[in-house]
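Chemist: Let me see the structure of the following:
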Amino acid sequence: MILNFSFKLTAAKGKLWCSFSLYKRYRVVSTAPVDVLWQKLINLADVSWHPLFSQANVPLGLIAKPGLIYQVVTRLTPIPIRLFVENVRPGELLSLRVLAIPGMEQKITYQVESTLCGSYISYSVTLRGWLSPLIWWLIKPYSARVASELANAAERLV
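Modeler: As a prediction, the model looks like this:
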């Protein structure tokens, strides 16, 4: 687990500006093959393994492709939020941007890699904006479980 944050308070032209950014990374080892992990991850309709998302509004079988925008409903609120698929490197990386609240920017990155010890799943969250401390306080318990829940879901398939 890697935590990196910065907080800047600046004054300019008689106004006070607050800048906050946070980067958090979680890493888990799984016994499931990378292919199984990747298929579970890019199936956007199946969010049953995700501790924060309860449902997605995409057709069954739709896989992640760059430029795709879709909506998910969180377990915290019934209000849907939009996700933008930024980058996909098949079998390696999936990068999403959360388009939810003005004043906050959130980027989510999943990485999977195969090693001699098993498959590694890396889940990274980057938050920027003045609302970031509040959002982090809300989603922190869920974010800590995302990588392990993905590993458990993939291992149940094997």
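
Chemist: Please make it C-alpha for all contacts and neighbour counts, starting now.
Modeler: OK.

Chemist: Might you report the residue contacts of the nearest residue to residue 37 once chain neighbours are set aside?
Modeler: Of all residues not flanking residue 37 in the chain, residue 154 sits nearest, at 5.5 Å (C-alpha to C-alpha, 6 or more residues apart in numbering). Neighbouring residues of residue 154 by C-alpha atoms under 8 Å, 6 or more residues apart in numbering: 32, 36, 37, 40.

Chemist: In ChimeraX, select just the buried ones from those residues.
Modeler: Here is the ChimeraX command that selects the buried residues among the contacts of residue 154 (16 or more other C-alpha atoms under 10 Å):
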select :32,36,37,40
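
Chemist: Proceed likewise with the subsequent sequence, for comparison:
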Amino acid sequence: MILNFSFKFIVGRKGFSFRFSLARTYRVVSSASVDVLWEKLINLGDVSWHPLLTSTNVPRGLIAKPGLIYNAVTRLMPIPIRVFVERVRPCELLSARVLAIPGVEKRVTYQVESTVCGTYVSYSVTLRGWLSPLIWWMIRSSSARVAAELASAAEQVSLQAQG
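Modeler: Purely as a prediction, here's the structure:
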């Protein structure tokens, strides 16, 4: 787990202000193949494995593409949030921006890479804005489980395919 904080106190003509940013990366190793992990990740209609999301308005089977905007409902509060898919590199990287409330910007990045030890899954969260400390306090424990839950769901799919 990698954690970075940035806090800037700015004095200007209009008074005092501050900028807060937080970046955290979680990484787990999985026995599932890159292809199985990637298929589980880009199927935006099935977020049953995700500890922060309950559902999306994306039809099952629709895969992530750059420029796609969809709605998702969080487990913490039953309010819809908008998700904008920024970048997709097949079997490698998925980056999205979460547009929930003014005062906070959340960017998430998933990376999948195959190594000799297994397949690594990385989940990075970057929060910016004056509400970031409050939002981070609310999602911290669930964010820590995202990569592990994705790996677990992909491993179950792999076991079902073998059995």
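
Chemist: quick revisit: a helix runs through the residue nearest to residue 37 of structure 1, doesn't it?
Modeler: Yes - under DSSP: H, G, I helix; E, B strand; the rest coil, residue 154 of structure 1 falls within a helix.

Chemist: What helix or strand is the most centrally placed residue in structure 2 located in?
Modeler: Centroid-nearest residue in structure 2: residue 108, 4.0 Å away (criterion: C-alpha atoms, centre = their mean). Using DSSP states H and E, residue 108 of structure 2 sits within strand 105-115.

Chemist: what does residue 95 of structure 1 give?
Modeler: Counting by DSSP H and E, residue 95 of structure 1 is part of strand 93-99.

Chemist: Would you mind getting the average deviation of that strand from structure 2?
Modeler: Mean deviation of strand 93-99 of structure 1 from its aligned counterpart in structure 2 after superposition (mean C-alpha distance after the TM-score superposition for structure 1): 0.3 Å.

Chemist: hang on, the earlier thing: tell me which residues of the strand holding residue 108 of structure 2 are tucked away?
Modeler: Buried residues in strand 105-115 of structure 2 (16+ other C-alpha under 10 Å): 105, 106, 107, 108, 109, 110, 111, 112, 113, 114.

Chemist: For the strand ranked longest in structure 2, buried residues please.
Modeler: Identified as the longest strand of structure 2 according to DSSP state E is strand 15-30. The neighbour-count check on strand 15-30 of structure 2 (16+ other C-alpha under 10 Å) flags 20, 21, 22, 23, 24, 25, 26, 27, 28, 29, 30 as buried.

Chemist: That one packs against which elements?
Modeler: strand 2-12, strand 118-128, helix 132-143, helix 146-162 (3 or more C-alpha pairs under 8 Å, 6 or more residues apart in numbering; DSSP states H and E).
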